[in-house]
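Q: please work out how this folds:
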Amino acid sequence: MTRSILQTAATNSNSGTYPATVDVTREVSFLTNNIVCTMSFGKKCNEDELGGRVFKEALDELTALSGGFNYRDCIPLLGRLDLQGLRRKQTELTKIFHVSLERIVDEHVQRRKNCSDLESENFVDVLLSLSEDESMEIKITQNHIKNVIFDLLVAGADTSGATLEWAMSELLRNSCAMKRAQEELDSFVGKNQLVRESDLPHLLYLQAVVKETLRLYPSAPLLLPHQSMEHSTIGGYEIPDRTQILVNAWAIGRDPVTWEERSQGVQA
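A: This is a model prediction of the structure:
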């Protein structure tokens, strides 16, 4: 991502654009999407591979659609009318995802047929291997594989990108914290080296920055709806069985009773 930002800045400078501007949100989004795509099916989700541009735009549109206002949330009866066209749009996006994921799985199936010894396996390869295992109690189908990959892409890319952006913002706000993180990286990694996975156990302060960012800016401020299985009493509150529960993770992470003065931001 850093190289991409520097390249964009250099391009803008050469074209006479001063000061050079960079869309960090876009760069972070491409970074996290490429990481998730590479782990999932072995290729970057960029503009010239696997229809990556269309797929990425569809993912962004689905995210905006799921987080937008829906009349049905307030007046359930209006859900049948689809006044906002949300159901129609969701159907269109589903077709795009189906075509893209079908192509990805088919490519992996053909590659496995043509290559007896795969140099490197990704998550789709692992799932295909499990689908071929006759000893599995539950048979894994290609539909299962497509749904799992879809969940990874939707849940893994944007959430990671948002967390990375918030971490960068907090470090920019707190120069002392950023300096300490840089000193740790210089000490254990070096100024001219990229961070390797083997370095991570030594980067304790950087880990603390990530955890603090997740506390202050959780990817899902309201966790997915839960339902109580039986009558319970929590903190003096009676909760009947089959009650829908929404957990406010954002409020829990900023409760001044628990976190005191550290509820305002990343500290050095």
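Q: only C-alpha atoms from now on, for both contacts and neighbour counts.
A: Fine.
Q: for the stretch 51-200 of the chain, which segments are assigned as helices?
A: Assigned by DSSP state H, counting those that start in this stretch, the helices in the stretch 51-200 of the chain fall at 52-67, 71-74, 86-114, 123-131, 142-173, 175-188.
Q: list the buried ones in the longest one?
A: For helix 142-173, the buried set under the neighbour-count rule, 16 or more other Cα atoms under 10 Å, comprises 142, 145-146, 149-150, 153-154, 156-164, 166-167, 170-171.
Q: next: the fourth one.
A: By 16+ other Cα under 10 Å, the buried positions in helix 123-131 come out as 123, 124, 125, 127, 128, 130, 131.
Q: helices and strands around it, which ones?
A: helix 24-41, helix 86-114, helix 142-173 (3 or more Cα pairs under 8 Å, 6 or more residues apart in numbering; DSSP states H and E).
Q: and it, how far out from the chain's middle?
A: Taking Cα atoms, centre = their mean, to the nearest Å, one finds the center of helix 123-131 at 22 Å from the center of the full chain.
Q: what of the third one?
A: Centre-to-centre, helix 86-114 and its host chain are 19 Å apart (Cα atoms, centre = their mean).
Q: before we compare anything, build this one as well:
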Amino acid sequence: MDFVIIVSILFSYILIRATFFVFGVGRPKNLPPGPTLLPIIGNLHLLGDQPHQSLAKLAETHGPIMSLQLGQITTLVISSATAAKEVLQKQDLAFSTRHVPDALNACSHASHSVAWLPVCTEWRTLRRILNSNIFSNNSLEANECLRSKKVEELIAYCRKASVSNDYVDIGRAAFRTSLNLLSNTIFSKDVIDPYEDSGKEFKEVITSIMVEAGKPNLVDFFPVLKKIDPQGNRRRMSHYCGKVLKIFEELIKERLKMGRLKHDDLLDVCLNNIQDNPNENNHTHMEILFLDLFSAGTDTTSSTLEWAMAEVLHNPIVMKKAKEELEVVIGKGKMVKENDVGRLPYLSCIVKETLRLHPPVPLLLPRKVVKQVQLSGYTIPEGTKVLVNAWAIGRDPTIWDDSLVFNPQSFLESGRDVRGQDFDLIPFGAGRRICPGLPLAIRVVPVMLGSLLNNFDWSLDTNIQDKALDMSEKFGITLSKANPLCVVPIPLN
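A: The predicted structure follows:
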């Protein structure tokens, strides 16, 4: 009975506030244009199950700087390269704070995460640890042999499938490779068998974390419902995060039992940092940092590789050109090394074109305005949530010729890159909150893709042929393929 009373009071409160808001009472002046509001829900009914697509369609009517009212939350949607440059570069500091989805408060994730912390001392420390020990040029070069070994294991797994004429789930295989690559960088060991079709549960947990973080949640639109968690998003996220953090806890305990054995991995760096700067939150920071790396570095990489393979299989001319380039430059049937990629411009263009059409995080990570700011003549009030639709920008017909067609050739002359300087191609974001894993991703994905194409011919699994090349999207924080790409590797003649 008490629960019913609480819900009734909350609903009445929301109804009164929202009704006043719709009729302009308390609504900020000089907001960017946007669709007409409905009582209580505002524009929530317009999102659908593919928000990146719905928001892109709305922007065609209301413009590249658009405001929506999603429940109680005023939301700014950026859908053009020009507006993105203003937000992510020219006024980067004003827009640098994250708008944290409620589900990310599970296990104190947002309070310790490099992805969700505001720009502060803790955030700078975590970024420095990542940049110095994983993503710097020196660190990346030092670990090149490790990455090469993991790609060789991927090819060995595919070769085993080719012998038995079995199919390979590209997303799952790439996930295992990325997972073990990161686990060796962090813990100096594999966490799953690289030669077997294992790791399904781990992949499902990581994918579930990304989906829960990205799916629409009533609490994110009506914060007054936070204590109730009516859809259970935070409870489910606590379950998924708790599973992964438990694994990390056991790995840390295992390392501590070894004493001062030197491994030269990220865990060593973090434990040494804790020893030098003891703090009760340091262990939590460390575990959340590892969770950030695994969730951001596995799902996004495997999804990008899966999309790239799907697009190449869908475009036989692209496949032919890629294979010809690989044969001339590398030699048929050989592994692609990282220092080969600079001599494989068409392969690099395939990766860029994949990231244009299928950015791993279609709306980037949401931001929040902590202090009222002016943007292109509009007033953006304090507390506004900011979404940058990288998916829409990558398909903008005013920028890209045949914007919906997969055409790697267009990058050969354009010189556009994904490193955050060309705002019509920002799959990793830009500015101070650019994805720290970008330097690793642009090394790993071309090598994995090139090695798969150069070592096998590929055919669709006949049992699921139609679904395999269905290019439907599954929306979460990461944009994955709705149906897994399952293809059969065929030994080269």
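Q: rewinding a little: how about the helices and strands packed on helix 123-131 of structure 1, which one is nearest residue 13 of structure 1?
A: helix 24-41 (16.6 Å; Cα to Cα).
Q: tell me, the closest one lands on which residues of structure 2?
A: The alignment of helix 24-41 of structure 1 onto structure 2 (TM-score structural alignment) spans residues 170-187.
Q: need the contact partners of that stretch.
A: 134, 143, 146-147, 150-151, 153-154, 189-192, 194, 197-200, 203, 251, 265-267, 290, 293-294, 297-299, 301-303, 305-306, 309, 484-487 (Cα atoms under 8 Å, 6 or more residues apart in numbering).
Q: tell me where the stretch 1-150 of structure 2 has helices.
A: Under DSSP H, counting those that start in this stretch, the stretch 1-150 of structure 2 gives helices at 2-22, 51-62, 81-85, 109-112, 121-133, 137-142, 144-163.
Q: how much does the match of helix 24-41 of structure 1 stray from structure 1?
A: Mean deviation of stretch 170-187 of structure 2 from its aligned counterpart in structure 1 after superposition (mean Cα distance after the TM-score superposition for structure 1): 2.1 Å.
Q: between the helices of the stretch 1-150 of structure 2, which one is closest to residue 208 of structure 2.
A: helix 109-112 (15.0 Å).
Q: CSV for the helices and strands packed on helix 123-131 of structure 1, including distance to residue 238 of structure 1?
A: As requested, these are exported to CSV (distance: least, Cα to Cα, whole Å):
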stretch, distance to residue 238 of structure 1
helix 24-41, 42
helix 86-114, 37
helix 142-173, 33
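Q: returning to that earlier point: so which of the helices of the stretch 1-150 of structure 2 gets nearest residue 241 of structure 2?
A: Of those, the one closest to residue 241 of structure 2 (Cα to Cα) turns out to be helix 109-112, at 8.5 Å.
Q: which residues in structure 1 does the closest one match up with?
A: Counting by TM-score structural alignment, helix 109-112 of structure 2 has no counterpart in structure 1.
Q: list the helices and strands that helix packs on?
A: helix 282-314.
Q: how about the helix it packs on, which residues of structure 1 does it hit?
A: Using TM-score structural alignment, helix 282-314 of structure 2 corresponds to residues 141-173 of structure 1.
Q: could I get the full set of strands for the stretch 351-493 of structure 2?
A: 367-368, 373-375, 378-380, 385-388, 456-460, 473-474, 480-481, 486-491 (DSSP state E, counting those that start in this stretch).
Q: how much does the second one stray from structure 1?
A: Read that as strand 373-375 of structure 2. Looks like 2.0 Å for strand 373-375 of structure 2 (mean Cα distance after the TM-score superposition for structure 1).
Q: measure residue 388 of structure 2 to residue 66 of structure 2 for me?
A: Noted for residue 388 of structure 2: a distance of 11 Å to residue 66 of structure 2, by Cα to Cα, to the nearest Å.
Q: the two: who's more crowded?
A: Legend: neighbour count by other Cα atoms under 10 Å for residue 388 of structure 2 and residue 66, higher for residue 388 (28 against 21).
Q: any idea what the more buried one aligns with in structure 1?
A: Per TM-score structural alignment, residue 388 of structure 2 is aligned with residue 247.
Q: contact partners for its match?
A: With Cα under 8 Å, 6+ apart, residue 247 of structure 1 has these contacts: 222, 223, 224, 225.
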